[in-house]
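Asker: sequence and predicted model, in that order:
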Amino acid sequence: MATPSPSRVLDTPPTPEVPERVAVLLPMPFPGPFDYKLPPGLVLHAGDIVTVPLGKRQATGVVWDTTPHLPPDLATPSTQSPIAANRLRPVLSKLDVAPLPAELRRFIDWVAAYTLSPPGMVLAMTLRPHMQGQPTPTMGWLATTPLPAGLRATPARQKILALLADGVPRATTELAQAAGTSPGVVRGLVDAGALHAVRLGPANPFGRPDPAYCPPVLEGAQQHAAEALRQSVRDNRFSVTLLEGVTGSGKTEIYQEAIATCLTEGRQALVLLPEIALSAQWVERFARRFGVRPAIWHSEAGQKTRRLTWAGAADGSAPVIAGARSALFLPFHKLGLIIVDEEHEGVFKQEEGVTYNARDMAVVRGRLAGFPVVLASATPSLETLANAHTGRYHHLMLPTRHGGASMPETTVLDMREAPPPRGRFLSTLMVDAINQTLERGEQAMLFLNRRGYAPLTLCRACGHRMECPRCTAWLVEHRARRILACHHCDHVEPLPESCPACSAEQSLTAIGPGIERITEEAHDLFPEARVLVMSSDMTGGAAATAEAVNSISRQEVDLIIGTQMVAKGWHFPHLTLVGVVDADLGLGGADLRAGERTIQLLHQVAGRAGRASAPGRVLLQSYTPEHPVMQALLSGDFNTFMEQEAAQREPGFWPPYGRLAALIVSADTMAEADATAAQLGHNAPYGDGIEVLGPAPAPLALLRGRHRRRLLLRTRRSIAVQPILRRWLGMVTPARGTRIDVDIDPISFF
């Protein structure tokens, strides 16, 4: 029986007299690797991918290092005793694929230790694409030597044999096309014994980017920033650079110069993007610069594409990969640069399973392997700004837009003084501005970060509110589909004709606007306008989004109405007016980062306007125009606002001046959740610079049918939370069916 234990991987073949053991990490939630016997004649090294028995089935795993290279506060000494060698089960086979590099194995161990996750679950993010099967190799043909006696040498056959005289195997279709013959001629030579099959291996679908294909013309601060990034890549050592620039300042073009240098140096580059949808326009910009498209990695890519990209990362045939946060765990052959675009985006934090922030883990991977990392944003996170101000990160600033374009003029519309007409949500000032923009033949955008038709449906007769039965959340009306849906789980129900509480007929009414309701209003107010809605509910996947973006660029759209997906770095040269329907949305509640998130989102949305020669304008509808966020947007002074945020957080050692870790208890019943939460509260750590808040019901006290309680550990920056959490969790025994999830460095508090 395989059992976890410390092990040793030998570089020399085992001797038959002394059975040797290897540690194999499986992509499963075990606390560590398992020991297996090394069969005679099989040579294995750390990183090799193998097949091993596990119970009554077989599993794919990786031969693992016996001693993780971790800092003292993350290391967890093993308490397992080695199992007797005669009880070990043998490794079944070694797979014919590239081994996982040592730097990736160290990275996996580090992420597991930092997030308090089973290392196998971190490994699964690397190994799962491989476990779905490798790309099928294709077969090619070479001429048989000597040729069969009496072979009939027609002109078509002679052309094929002449092509193969160089000794390079070719597939049937390629060979026929190059010789100007039909595939039947190739098959005839095969049948005659004149050709024999050879394995070509997986086709390489990735073009080779040309660093000199179409370099941009950069001047002033842009040229300085580009050269600084080029030099960081040439130095080939760990560094982190914050590339901060106003929207439209050319950050993408500048960090592409770092990619060009990385390619020239013979190394691979990874670009992390916050949105799958954004990849379409980004890929086109990359192709214009380098002549080919990069490899793409995200959840909407098919299994074949993901397998090819995984293999291309491993053998180096994919020089540049752009993708979502999970691309960080690809087995790169020679990774030399990571770019995190829009580094402030919350989507880089994975909230379920292994909870990690891809921005922070990108920095860790760069440090472990010794290469530069670039964080790019117009609105950097407070954590990144703090690291830049203390000198831990280099800081490059781009204060002006590229090509002479000016920043848009921002106006806050006080909705208390000029409310919209009854039953409407757009002020008359907003409507007038849109009409003027459309009359000039320019494009306008309305932004509301709320999906559906309305966020709340209630009964006018009894006041009943339609709530999700599985979550502490209201049901959102989606009128086009005649449903009420929960945006936290998969609960959906038909829109009822009568109130389920008092049975009053036709008494249910929609409260507040969603994106569908604003679209309905826009059709009434601007009947001649060509309207396009960009929302994850209505746009579809990456392909549909790419087509929507192209139609905007071709000026086939007059008015764009969107949720937060329109804020992500799009370049619409004909868009001159951006209107924010509810600028106050997101400022309520007790979220630590509410103000920071709101100003980042609205600043990014505003940045879509006036990116070409025509000047831009931004209108913010607000009921609290005196709020610091609104005032900062009005003045355009993002940095002063962030300095004020920092001043508020530093005295209480809130991030980035302290450390946070959340414990989320979830159970099927309220009593079970309360019991485990009470245990945690009773055994809570204490000491100078250590504080525990809670237990208390989570803001979403019921989520997907499970009751939730939350505790928050806060410490000074100098105190590591992992050893504290390990001791704390070791003192608590949760009831069966009760789960305790750990979130290191939480960014949301739902």
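Answerer: Yep, it's here.
Asker: all contacts plus neighbour counts: C-alpha atoms, from now on.
Answerer: OK.
Asker: contact partners for the closest residue to G681 other than its chain neighbours?
Answerer: Across the structure, with Cα to Cα, 6 or more residues apart in numbering as the measure, the residue nearest G681 apart from its sequence neighbours is P695 (6.1 Å). With contacts taken as Cα atoms under 8 Å, 6 or more residues apart in numbering, P695 has the following neighbours: 677-678, 680-681, 709-712.
Asker: repeat for R325
Answerer: Contacts for R325 were tallied using Cα under 8 Å, 6+ apart; they are 272-274, 348, 358.
Asker: mind doing that once more with 6 Å?
Answerer: By Cα atoms under 6 Å, 6 or more residues apart in numbering, the contact set of R325 is 348, 358.
Asker: same question, K159
Answerer: Contact partners of K159, counting by Cα under 6 Å, 6+ apart, are A179.
Asker: how about the secondary structure of it?
Answerer: The assignment at K159 comes out as helix when based on DSSP: H, G, I helix; E, B strand; the rest coil.
Asker: before we go on, here's another structure to hold up against the first:
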Amino acid sequence: LTKEQKKAAGEMTTDLRSKDFGVRLLLGVTGSGKTEVYLEAMQEALKNDGGVLFLVPEVSLAPQTVSRVRHFFAESGEEVVVWHSHLSAGERLDAWRNLSSGKARIAVGARSAVFAPIRNLRLVVVDEEHESAYKQEDSPRYHGRDVAVYRCMLNRASCVLGSATPSMETLRNVDRKKYLQSKLNHRIDGRELPLVHVVDMRREAQRERTPPVLSQPLVESLRQRYSDREQSILFLNRRGFNTTMICPDCGHVEQCKDCSIALTYHRTDGFLKCHLCGYRKPSPMVCPSCQSLNIRKKGHGTQRIEDLVSSLMPKRAKVVRVDADMAYRKNALRSTLRDFRKGRIDVLVGTQMIAKGLDFPNVTLVGVIDADLPLRMEDFRASERAFQLLVQVAGRAGRGDRAGEVYVQSYAPHSPSIQFARKSDLRGFVEEEMEMRKELGYPPFRSLIRHLFRGRSSEKTEFYAQQWARALRENPIEGLTVRGPAAAPLEKMKGLYRHHLFYFTNEVTRVVRELEIKRNAFPLDREVHDILDVDAQNIH
């Protein structure tokens, strides 16, 4: 362990020995060896007959984490249980029995593992605590990180939150001295953070007649890496082949019949699919609106990038993609990542599943194809998400002995989140972002509650959302700011029209109780349903 790691592990050991509730943020740059610190703390908790829970944001990260934990505790013969939503009923029963009987004392899993029946829980580790994947979007709605902190409070246990780019909420808690903090400022063995180049795609577009998908510098670097026998990762935020089908003659876009988004073309079966509700149909040969033969596919998904890179690279280079379409096939993801680690794959093309926590020593080049995609979302957290994503993706490069390089392609290269991420300047970004949020009264300075109305009829849903807002204004709740109602950014989803209101408050528990009383008295139509989502993460 490095000096910094020993210091952080020592601080956690002190927390555990106090046998009292406490939360500690482990703020370490990407590749600084946070996992080794967690393992030291886990060993200390187990020494005192305690149970340990290790949470990761994505199911795809669980196998890598489990193998590292098993390897570390191999000599002591500790059993490690895996817990996530992809387990079969039999596997889940075995996991439940092993934990509740005390046969196994370590559980590793995604957000649902926070409820695992661990005996004498002493330590909970939440890795990549900033991830929005910890939030469960459908009932029961909860945030894995917050439940972990609360469970530690009930058990008087220690909670460790780890991240290179912590969420604003956690940083605010550190500022208010609610949480303690340990820092790892350097990568292991003094490795440098990768060199980040921001490529202005507007200039690239001027050079060629059609807007390019891959910039010239990135293509040259990919070829160079292949000839040096090093590996590369290309990162894109959407799956599918070409994003949308659009007719250049009349402007018709192929839409989903149940959701207000365009369908995505998938080359593997030639179908157009909706990524929200699963609706699919064969792609048309002519424009359904004006019968033009010019209907063309616009945009670029992972399948198209995979084809494009294959055509630009030497014949023998192996290019493979990883996205959610693949995660549905059992073990497909695991075997691909294993092949990549062994060096059988030269370029990995993927969506956000490969942005987090994975460790490949031979990767020296990372390309971010469409860096400003998160910035185009209608969400006050858009710049925070873009910053976190870029720092995390860049952190996949140069984790071995050779230095890494990152190419970030963007049509808005001067946006603050891209510039701060380029320098990995967390402090600068946080100061600017906190200032803006404080001014507007957004989280983490106040809690946000989203009230969503859904119904089959657009008029009815809008009418009841407006009536509810009127009732709230006529008879207001103390300490509650109301914004809206407005149509949700995705106005129609899975056949239901959606309108929402936002509430801002400093007293969530009291406000939610009062809202419940008002909801019970409000004459809502049977065909319109409403949902209260406290600390909403996705606002689409």
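Answerer: Noted; the coordinates are in hand. Because the structure is a prediction, the values reported are computed rather than measured.
Asker: tm score of chain vs chain?
Answerer: The pair, once superposed, lands on a TM-score of 0.95 when counted by TM-score structural alignment, normalised by the length of the second structure; 532 aligned residues with a Cα RMSD of 1.6 Å.
Asker: before we move on, back to that, turn the contacts of P695 of the first structure into TSV, including secondary structure, neighbour count and distance to H196 of the first structure.
Answerer: What follows is these, written out as TSV (DSSP: H, G, I helix; E, B strand; the rest coil; neighbours: other Cα atoms under 10 Å; distance: Cα to Cα, whole Å):
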residue	secondary structure	neighbour count	distance to H196 of the first structure
A677	helix	26	69
A678	helix	17	72
L680	helix	24	69
G681	helix	18	72
R709	strand	25	67
R710	strand	24	66
L711	strand	22	68
L712	strand	20	67
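Asker: can you tell me the element the residue nearest to G681 of the first structure falls in?
Answerer: Under the assignment given by DSSP states H and E, the secondary-structure element containing P695 of the first structure is strand 690-703.
Asker: go on, L620 of the first structure?
Answerer: L620 of the first structure belongs to strand 617-622, assigned by DSSP H and E.
Asker: relative to the second structure, what is the average displacement of that strand?
Answerer: Overlaying the second structure shows strand 617-622 of the first structure at a mean distance of 0.7 Å from the equivalent residues (mean Cα distance after the TM-score superposition for the first structure).
Asker: where in the second structure does that strand fall?
Answerer: Residues 405-410 of the second structure are matched to strand 617-622 of the first structure when aligned by TM-score structural alignment.
Asker: on that earlier part again, buried residues, the strand holding L620 of the first structure. List them.
Answerer: With burial defined by 16 or more other Cα atoms under 10 Å, the residues of strand 617-622 of the first structure counted as buried are 617-622.
Asker: now, the most widely separated pair of the residues you listed?
Answerer: In these, the most distant members under the criterion Cα to Cα are R617 and S622, with 16.1 Å between them.
Asker: what about the strands in the stretch 51-200 of the first structure?
Answerer: 57-63, 93-94, 138-143, 195-201 (DSSP state E, counting those that start in this stretch).
Asker: closest to Q722 of the first structure out of these?
Answerer: It is, among those and with distance given as Cα to Cα, strand 57-63, at 25.9 Å.
Asker: now do the closest one: which elements does it pack against?
Answerer: Under the contact criterion of 3 or more Cα pairs under 6 Å, 6 or more residues apart in numbering; DSSP states H and E, strand 57-63 of the first structure touches strand 20-25, strand 49-54.
Asker: want to throw the ones you listed into TSV with mean neighbour count and distance to D35 of the first structure?
Answerer: Rendered in TSV, the data for these read as follows (neighbours: other Cα atoms under 10 Å; distance: least, Cα to Cα, whole Å):
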stretch	mean neighbour count	distance to D35 of the first structure
strand 20-25	26	5
strand 49-54	20	10
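Asker: got a markdown table for those strands, with distance to A501 of the first structure too?
Answerer: Shown next, in a markdown table, are these (distance: least, Cα to Cα, whole Å):
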| stretch | distance to A501 of the first structure |
| --- | --- |
| strand 20-25 | 54 |
| strand 49-54 | 54 |
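Asker: how about the strand holding P695 of the first structure, aligned to which bit of the second structure?
Answerer: By TM-score structural alignment, strand 690-703 of the first structure lines up with residues 480-493 in the second structure.
Asker: and that stretch, how far from the chain's centre?
Answerer: Using Cα atoms, centre = their mean, to the nearest Å, we find the averaged C-alpha position of stretch 480-493 of the second structure to lie 23 Å away from the chain's own average C-alpha position.
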